[in-house]
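**Q** I would like the atomic coordinates for the input below:
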Amino acid sequence: MALLKVKFDQKKRVKLAQGLWLMNWLSVLAGIILFSMGLFLKIELRKRSEVMNNAESHFVPNCLIGVGVVSCIFNSLAGKICYDTLDPAKFAKWRPWLKPYLAICVLFNIILFFVALCCFLLQGSLESSLAHGLRSGMKYYRDTDTPGRCFMKKTMDMLQIEFQCCGNSGFRDWFEIQWISNRYLDFSSKEVKDRIKSNVDGRYLVDGVPFSCCNPSSPRPCIQYQLTNNSAHYSYDHQTEELNLWLGGCRDALLGYFSSLMSSMGVASMIVWLFEVTITIGLRYLHTALEGLSNPEDPHFESEGWLLEKSVPETWKAFLESLKKLGKGNQVEAEGAGVGQAAEAG
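**A** I've put the predicted structure just below:
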């Protein structure tokens, strides 16, 4: 027994075809939006590539770009098919291709659903990528004379200013690395020599941060050096001077930014997926309603449309049986090829 059977007269079939035509062209627009979102996310990731150490982060934008292009192609074709169903002569050429086309549409809907899920599930991979990339960026901050790293200082400074953050997880991260280039250190100075000798790695470490960590909302001039030494500055307490520096780390700031972007794109992809599922269901009804016409040349008769020709359990059983037959067919072919090779060898 057919599942969700609906009766259609000529007027209902025409309205269904016209409605699907409009929905398909709206889906073309939705495909362009998906493509644009994927392109925007890819550009944003490229802009931060120097502080992100993970090529897998481009999987989501690449998928969005791909499904956006495919959506435009599929829905343009579906719009043409729906338009031609109004003319029996034009529809005759599409009739043999409708069933395979619907199967491809179902596959596309499954892929689109998983792409939407990836927008939510792959946000966690960004955190480790950002943590490692920011550590590398801070490490190479001082290498302004080294080819390939000479722009890292500018990148980190612009990042901290734009996202109002400091360091990887906080401003104290700068205390653990030498971020001042050796060319700006006076190695004849006793203070410099003492600081270099004070750690086993021979680095010049200070309790200071780059200027880009300064908060312009601070009522006093920014204090960058000797941040933990209250006696080095007048009327200063590093534990209460919250406006002096950006307190948040850049990892959390960037993670929040990209997570909000990917969540928005995931929601948009889910909405497009629901729209595409609705179109696929409508196309299935239109297909079965037109197939059910006793005389396709005379569309004035009533016909029945359905979603599945059999019930869900029967359809699933038939699908599994077809897979088994396909597997057995491949096995027989493989055995036949093996026998043939053995006969030739003999």
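**Q** going forward, measure contacts between C-alpha atoms and count neighbours the same way
**A** Will do.
**Q** how many neighbours does Leu227 have?
**A** When counting by other Cα atoms under 10 Å, one arrives at 23 neighbours for Leu227.
**Q** did I read that right, it in a helix?
**A** No: looking at Leu227 with DSSP: H, G, I helix; E, B strand; the rest coil, it is coil, so not inside a helix.
**Q** another one to check against the first:
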Amino acid sequence: MPFMSVKFSLQKRVKLAQGLWMLYWVSVIMGILVFSLGIFFKIELRKRSELMDNNESHLVPNLLILVGMLACGANAFGGKVCHDSLDPIKFAKWKPMLKPYLLMCCGFNVLLLMTALLCFLMQFAVYLTLAEGLKNGIKFYKDTDTPGRCFMKRTLDMTQIEFRCCGNNNFRDWFEVQWISNRYLDMSNDEVKDRVLSNVEGKYLMDSVPFSCCNPGSPRPCIQHHLTNNSAHYDYDHRIEELNIWTRGCREALFSYYSSMMNSIGVLVIITILLEVGYMAGLKYLSTALETMADPENPECESEGWLLEKGVKETFAELLTKLKTLGKINQVEEGGDAQEGLNIPLKPSGSQSEVRTETGTILL
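**A** As a prediction, this is how the structure comes out:
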């Protein structure tokens, strides 16, 4: 007995075909959206690639671009099949392709599911690569004359301005590195020399941050030097001056930005999977309803459509039987190949032959 069988009249078949045709083209638009989001995500990662420790995070946008292109092609084909399904001559051309197409859609849904899972699971990898990349970015901030790091200062400054953040974890990360190049330090100044000599590694460390950490909403001019020295500025207390500079770390700000993007894309891919499953079921109903028409020349006749030709248990049992049969066939073929490799001639029964040895004659 067919699984989930439904009776179809001409009117129901027409409505099903038209509805599937419209929904398939909606899926084409969703495929374009997934493709566009993959391109956008890749561009956003490229823009700040200097602040990332590796390129592993590009796996997600590359998959999004791939599945977006496949979704456009597969759904456009499904829409064309639904459009031609009510014309017997045109549908006869597509009929042999329906089973491979449905199998391909199953594989495509598995790929979509993997992409959605990666959108959620790869967020931890993005967090780690941001942590290490921002740490190195702050360390190489001053190396504007070093090849490969010339634009690190500009990238980090623009990131801090755009995301309203400062440092890796917070603004105090700038206190632990020398972010001013030696070429801009007056080594004849006693204060500068004392600060350099007082450090074990000979670095010029101070409680200051770059200008990009300044908050433009501050009511007073930005204080970026001697941040922890209250006596260095009039009417200043660094413990309550929250509006002076950004207190949020760039790792938290960037991770929040990328994780929200990846979560949104993952939800969109899951919705696409649900729609694809619905389209497959609808196309299966439509194809079986057209195949079971009692009189194909009379479009007014009723027909029956189903998802599975047999019950769920019978279908799985038949599938397992086919797999076991296929395994036995492979074993027989391997055994036959091995016997051919030995190439041992067999002696007909009832005949004998002699083999002479040093000890005597043996009859075979």
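**Q** so how far is Thr115 of structure 2 from the residue nearest the centre of structure 2?
**A** Nearest residue to the geometric centre of structure 2 (Cα atoms, centre = their mean): Val60, 3.0 Å. Going from Val60 of structure 2 to Thr115 of structure 2 by Cα to Cα, to the nearest Å gives 7 Å.
**Q** and if you look at Glu304 of structure 2?
**A** Taking Cα to Cα, one finds Glu304 of structure 2 at 36 Å from Thr115 of structure 2.
**Q** the two: which has the busier surroundings?
**A** With neighbours defined as other Cα under 10 Å, Glu304 of structure 2 and Thr115 compare such that Thr115 has more, 23 against 19.
**Q** ok, and the closest non-adjacent residue to the more buried one?
**A** Leaving aside its sequence neighbours, Thr115 of structure 2 sits nearest to Leu63 (Cα to Cα, 6 or more residues apart in numbering; 6.5 Å).
**Q** now the one you found: how far from Gly78 of structure 2?
**A** From Leu63 of structure 2 over to Gly78 of structure 2 (counting by Cα to Cα), the distance is 22 Å.
**Q** looking at structure 1, which helix is longest?
**A** Counting by DSSP state H, the longest helix found in structure 1 is helix 250-291.
**Q** helices and strands around that one, which ones?
**A** helix 10-47, helix 98-121, helix 124-139, strand 303-305 (3 or more Cα pairs under 8 Å, 6 or more residues apart in numbering; DSSP states H and E).
**Q** and the longest one, how far from the chain's centre?
**A** So the one you mean is helix 10-47 of structure 1. 17 Å (Cα atoms, centre = their mean, to the nearest Å).
**Q** same question, stretch 194-212 of structure 2
**A** For stretch 194-212 of structure 2, the distance to the chain centre is 43 Å (Cα atoms, centre = their mean).
**Q** now do stretch 241-257 of structure 1
**A** 25 Å.
**Q** ok, and what's touching that stretch?
**A** Contact with stretch 241-257 of structure 1 is made by 126-127, 130-131, 134, 159-160, 163-171, 213-215, 217-220, 222-223, as judged by Cα atoms under 8 Å, 6 or more residues apart in numbering.
**Q** so how far is the first residue of it from its last?
**A** Span of stretch 241-257 of structure 1 from end to end, Cα to Cα: 26 Å.
**Q** give me the buried positions along that stretch.
**A** 244-255 (16 or more other Cα atoms under 10 Å).
**Q** if we can go back for a sec, contacting residues for the residue nearest to the centre of structure 2?
**A** 38, 115, 118-119, 122.
**Q** what do you get for Lys139 of structure 2?
**A** 177-179.
**Q** thinking again about what came up before, of the contacts of stretch 241-257 of structure 1, keep whichever come out buried.
**A** Buried among those (16+ other Cα under 10 Å): 126-127, 130-131, 134, 159-160, 163-171, 213-215, 222-223.
**Q** next one: stretch 211-222 of structure 2 to chain centre, how far?
**A** Counting by Cα atoms, centre = their mean, stretch 211-222 of structure 2 comes out at 39 Å from the chain centroid.
**Q** quick check, nearest of the contacts of Val60 of structure 2 to Leu342 of structure 2?
**A** Thr115 (49.1 Å; Cα to Cα).
**Q** nothing else from me, thank you.
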